[in-house]
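Trainee: Here you go, sequence then predicted model.
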Amino acid sequence: MKIGGLGSRFVLTFLAFAMVPDAAWAAYKDPTAGGDGGRIIRVTTLAKDGPGSLKAAIEAKGKRVVVFEVGGVIDLERSILDIEEPYLTIAGQTAPSPGITIIRGGIDLKGHDVKISHIRVMTGVDGQAKRSGWEADAFSTVAAHNVVVEHCSFLWAIDENMSTSGPRFKGQTLADWRAGTSHDIVFRENLAAEGLADASHPKGEHSKGTLIHDNATGITLYRNVYAHNMERSPLVKGGAQVLMVNNMIYDPGRKAVHYNLMNLEWKGHEYVTGEITAVGNVMRGGNSTSKGLPFLMLGGDGDLAYFGKDNVNVDRWGKPAPMFGRYGETKAKLIEKSAPLASLDGLKVMPSAELETSLLASVGARPWDRAPDDIRVLFFVAEGRGEIIDDEKVVGGYPHSVETRAPFVEKDWNIATMTPRSGRYPGQQEEAQEKLSGRDRQMRDGKAK
C-alpha cells in the first residue's frame, strides 16, 4: 500500500479528477436542494455589503440561486457573514477566474435548506494580539439543518475551519435536543487546513479542524482533506452521530478523530451514546504529528458506538500507527459494532489504498482553477511537507487578486446542476497547476541560466 508522497503521479492526475467532481456521489440523495429552481440573484460587487453584494443576496428572501459576475476577494473586515434565510444555493463555480475568496471573517449558517459550492474562506488572525478575543470559525452551522457544503476551501480559522454546532439541550427529550441543534449536514470534497494555533483565540492554542457538537445527528463527512490542524479532524461531542467516508487527515498535531462527552457539560442530563461510522479513511502523520498518535481517541465519560472498516493510519515514514487510544482515565467505553451505524447508500466508497491521489486532485474550491494557497497546501500534503502555523503571514498572508468581471449568461449553464453546458468552467486550466517560483518557471521553460 502506497500512502506516502505521490510525485509526478499527483501532478499528472491533478486536473483529470477535477473534470468530473460529482461522479463519486451521483446516486447519493442530498438532504436538500437548497434554492435550486428559485430566482437567480447576481453578485456584482466585492464590497462586504450593500447592493449587489454577496451579503445582500444571502439576506434576500425566498428560494434563490446566487451566481457571480465578479471574481476576487471579499474582505469582511473581521466580521461574520450570517446566513439565516432558507432555500439558498451559492454557486461559486459561476464566478470568473480566480473565483470568490472571503478573507478576514467567516460564515455562520443559522438557517436551513442551503447549498454552498466553490467558495474559499481564509479567516486569519489579521494582526490581532494573542488571546485578544478574535475567534471566528471559517465556516460553521449554528442549529442549522438540511445543508450541503461542497468543494469549498477553509483556511486559517481562529476557531474551527469547518464545523456544525448549536445548543446541546434545547427542549425536554432526546428527540427535542436533536431537533434543536444542527442535523442533516453534508460536508463533501472540502479542504480544511492550517487552523491557526497560538493566535487570538481567548482560550489559547486553537488550531482545530471540525467540531461536531453534542447531539448533532445526520452529519456526513465525505471525501474531505484535513491538513495541519492540531486537533478535531473531527471532534465528535456527546451523543452526536457521524458518518466518515473516504476522508484524509494529514499532519494532525495532538489528536485526529476524537470523541468526548464531558461530564462538566452534561451535568444533570442523562448520557447519550455517540455513534461514528468510519469507512475508507486515511490518516498520515506529518512534521507536527505527535509520535504514535492514534486515528481515534476516546475521552470524557460517555460511551461511543463505533464501526470501522478499511481505515489506515501511518506515521510520516509510512509505518503503521495505532488505530485507537484514549485521553483521560474515565468510565467511557468504545463499543465496536459489526455493521455500519449509518447508511452508505448512494456513496461510492473508494478503497483507502487508492484514496490519496483521487482526493488531492478533486477537493477544495474550483479544482480546475485553484488558488495559490490551495495548491501549496495540497502539494505539501503530497510531498509530506508543511506544519501547523500560528499566523497566516508565515505562508504569505492574505491574497490580493485583481478584481475580474464577466456576465453570467443563463443559457450557457445547466441551471438544474449549475454546470456549464460547454463542459468548461470559468478559468479552467488544461495543464497541471503548480505554484512556481521565478527560477522554477525558468526551468520549466528551459531558460534558466
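Mentor: Noted; the coordinates are in hand.
Trainee: okay, CA-based contacts and neighbour counts for the rest of this
Mentor: Fine.
Trainee: wait, doesn't residue 295 sit right on residue 253?
Mentor: No: contact between residue 295 and residue 253 fails when scored by C-alpha atoms under 8 Å: they sit 11.6 Å apart.
Trainee: ranges for the helices of the stretch 101-250 of the chain?
Mentor: Remark: helices assigned in the stretch 101-250 of the chain by DSSP state H, counting those that start in this stretch are 174-179.
Trainee: what residues are shared contacts of residue 295 and residue 253?
Mentor: Between them, residue 295 and residue 253 share no contacting residue under C-alpha atoms under 8 Å, 6 or more residues apart in numbering.
Trainee: on contacts alone, who are the packing partners of the host helix or strand of residue 297?
Mentor: In this structure, residue 297 sits in strand 296-300 according to DSSP states H and E. In terms of contacts (3 or more C-alpha pairs under 8 Å, 6 or more residues apart in numbering; DSSP states H and E), strand 296-300 is packed against strand 257-261, strand 324-326.
Trainee: what's the angle between it and strand 257-261?
Mentor: 20 degrees (axes from the mean of the first three to the mean of the last three C-alpha atoms, to 10 degrees).
Trainee: Give me the residues contacting strand 296-300.
Mentor: Counting by C-alpha under 8 Å, 6+ apart, 255-263, 304, 323-328, 330, 332-334 sit against strand 296-300.
Trainee: quick one: it to chain centroid distance?
Mentor: Strand 296-300 has its average C-alpha position 22 Å from the chain's average C-alpha position, going by C-alpha atoms, centre = their mean, to the nearest Å.
Trainee: here's the one I want to compare it with:
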Amino acid sequence: MKKLRNILLFLMYTLISIDVLIALPAFPGAGGYGANTRGAYGSPDHPISKPLILKVDSASSFKSALGNSNPRIIIFTKGGTYDLGGSDAKIYNPYITIAGQTAPGGGVCFKNGALRVDANNVIIRGLRWRTGMPRSTGSNRDCIGIEGDDLKDIIIDHNSLSWASDEIAVSWDYEDRITWSWNIISEGIGTHGYGLLAGTYVKNSSIHHNLFAHLVMRMPECNNGTNGEIINNVMYHWEGKATDFITGTQYWDVKKNYYKQKVEESDHKAIKIYWPGYNQYIINTNSRFFIEGNVGPNRPSSSSGGEWDMVYLEDGGGSGSQYAGPLRANTSVLTAPPVVRVTEHKAEDAYNVVLEKVGATAPLRDSVDLEVINDVIN
C-alpha cells in the first residue's frame, strides 16, 4: 500500500512538474508562440537539469559550440567582432541557448556569414549580427535564418541584425511555434535588402516589439499556409510596401503596430494584401486578417478613421474596409492563442517602448543601433 502511494505521489508530482514546465516562459518577459521554448533545458517530454556551459572567445570556438551534440548554454568570455570568414555558423543539434548578453566590454558582433538554425528548442539572445556580404547567385546572405523542415520552439529575442543582402531574418518551410521579439532589423543591403520573411507553411509565429528600419520591404512578409500575430512593431522607411501578405491561405492578427514614413514616401503602402485574382501572388478568399489599432499612413492615431484605412488591396480597388470583402475578420483569427500571451500596448505607446528597449542592449547599445534609432526619432 505504501509503495502504491509513493508511486501515485511520484506520478502526480511528475504531471505537475510537466504542467509547470509547459507554462513557464523561456525567460522573464518572453511572449508569443515561441515563449515556452526551453532551449538548453530541454522540453516537457525531455527535461534537462544540467546542460553544458560552453565558453567561447572566437568565431571558431563559437562554431564548435554550436556543433556540440549535448544540451548547451553558450556564453562569451571575449567581446568585440567575430569574423566568420565568409562561411555560415550552423545549429544542427537541439537544446541550445545562446546568451550574447554575457559578452564583456561592448558586447559581441558577428560579420561575414549568417547564422543558420536547423534544430528544435533554440533560444538566441543578445547578439549583434551584421553580415556585410553582397548577394550572390545561389547563396542567401541573411543574418539569422530558421531553415529546416518541421522545426519548432524557437525564440529570437533582443538581437541587432543588419547589413544583409537577402532577408535579414527568415523562417521557412513547415516550422511551428516561433517568436521574433525585441530585435532591431535594419539597413538591408542593395535592391534585395529585405526585413523578415515568414515563409511557406510556418505555423504559429509571433512577431512582436521589433524595430524594422531602412529596408526595401518585408516588415514582415508572410507567405502561403502561415498564421500568427504581428503586434507592437515599429516600421520605419520602406520602399513600396512595409507589411505584406502573398499567396495561398493565411490567418493573421495585425495589431497595434506603428508605421512611420519619411515625408517623401507618402504614397508607399503600410500593409498590402494581394487581392484574389490579381496575379501569382494572390491570397485565397478563405484567408482572414484581423487588423486592429495600427497607426501610420491614412491613420494618424489608433482612435481615428477605420481599422482598414492603412490596408491596400492590390487590384482589389484600394484602401479601406469597403474593399476587404471576405478577408476581413472582426475578431482574432488565432484559433489556438499562445500559452504565454504578448504584453500589448497601444501603438502610440509601443513606439516609445520599442525604441527604448529594442535590440542588443546589454551591456550597451553600439553606434550602429544608436544611429538607426536616432533616424527613426528625427
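Mentor: Nice, I can see it. Everything numeric in this text was worked out from a predicted model, so none of it was measured.
Trainee: Kindly provide the distance from the spatially most central residue of structure 2 to residue 228 of structure 2.
Mentor: Centroid-nearest residue in structure 2, with C-alpha atoms, centre = their mean: residue 180, separated by 2.1 Å. Distance, residue 180 of structure 2 to residue 228 of structure 2, using C-alpha to C-alpha, to the nearest Å: 11 Å.
Trainee: Map the residue nearest to the centre of structure 2 onto structure 1.
Mentor: In structure 1, residue 180 of structure 2 lines up with residue 187, judged by TM-score structural alignment.
Trainee: And residue 106 of structure 2, by the same measure?
Mentor: By TM-score structural alignment, residue 106 of structure 2 lines up with residue 98.
Trainee: Just confirm that match contacts residue 371, I think it does.
Mentor: Yes: counting by C-alpha under 8 Å, residue 98 of structure 1 does reach residue 371; the two are 7.1 Å apart.
Trainee: Where in structure 2 does stretch 215-229 of structure 1 fall?
Mentor: Under TM-score structural alignment, the match for stretch 215-229 of structure 1 is residues 201-215.
Trainee: ok, now stretch 72-86 of structure 1?
Mentor: Counting by TM-score structural alignment, stretch 72-86 of structure 1 corresponds to 80-94 in structure 2.
Trainee: what's the span of the matching stretch from first residue to last?
Mentor: Using C-alpha to C-alpha, first and last residues of stretch 80-94 of structure 2 are 27 Å apart.
Trainee: Check stretch 342-350 of structure 2 too.
Mentor: First-to-last distance for stretch 342-350 of structure 2 - C-alpha to C-alpha - comes to 12 Å.
Trainee: For that stretch, grab the matching residue range in structure 1.
Mentor: So stretch 342-350 of structure 2 sits over residues 347-355 in structure 1, by TM-score structural alignment.
Trainee: Might you quantify the distance of the matching stretch from its chain's geometric centre?
Mentor: Counting by C-alpha atoms, centre = their mean, stretch 347-355 of structure 1 comes out at 18 Å from the chain centroid.
Trainee: Okay, buried residues for that stretch please.
Mentor: Along stretch 347-355 of structure 1, these residues count as buried under the neighbour rule (16 or more other C-alpha atoms under 10 Å): 347-353, 355.
Trainee: mind listing what's buried in the longest helix seen in structure 2?
Mentor: Longest helix of structure 2, by residue count under DSSP state H: helix 2-23. For helix 2-23 of structure 2, a neighbour-count test (16+ other C-alpha under 10 Å) marks 18, 21-22 as buried.
Trainee: Rebuild the residues you listed as CSV, extending it with distance to residue 84 of structure 2.
Mentor: Below are these laid out as CSV (distance: C-alpha to C-alpha, whole Å):
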residue, distance to residue 84 of structure 2
18, 39
21, 36
22, 36
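Trainee: Can you find the partner of residue 284 of structure 1 in structure 2?
Mentor: Per TM-score structural alignment, residue 284 of structure 1 is aligned with residue 260.
Trainee: who's in contact with that match?
Mentor: Neighbours of residue 260 of structure 2 in contact, by C-alpha under 8 Å, 6+ apart: 234-237, 296-297.
Trainee: The equivalent of residue 373 of structure 1 over in structure 2: what secondary structure?
Mentor: Structural alignment (TM-score structural alignment) places residue 373 of structure 1 against residue 368 in structure 2. Here residue 368 of structure 2 is recorded as helix under DSSP: H, G, I helix; E, B strand; the rest coil.
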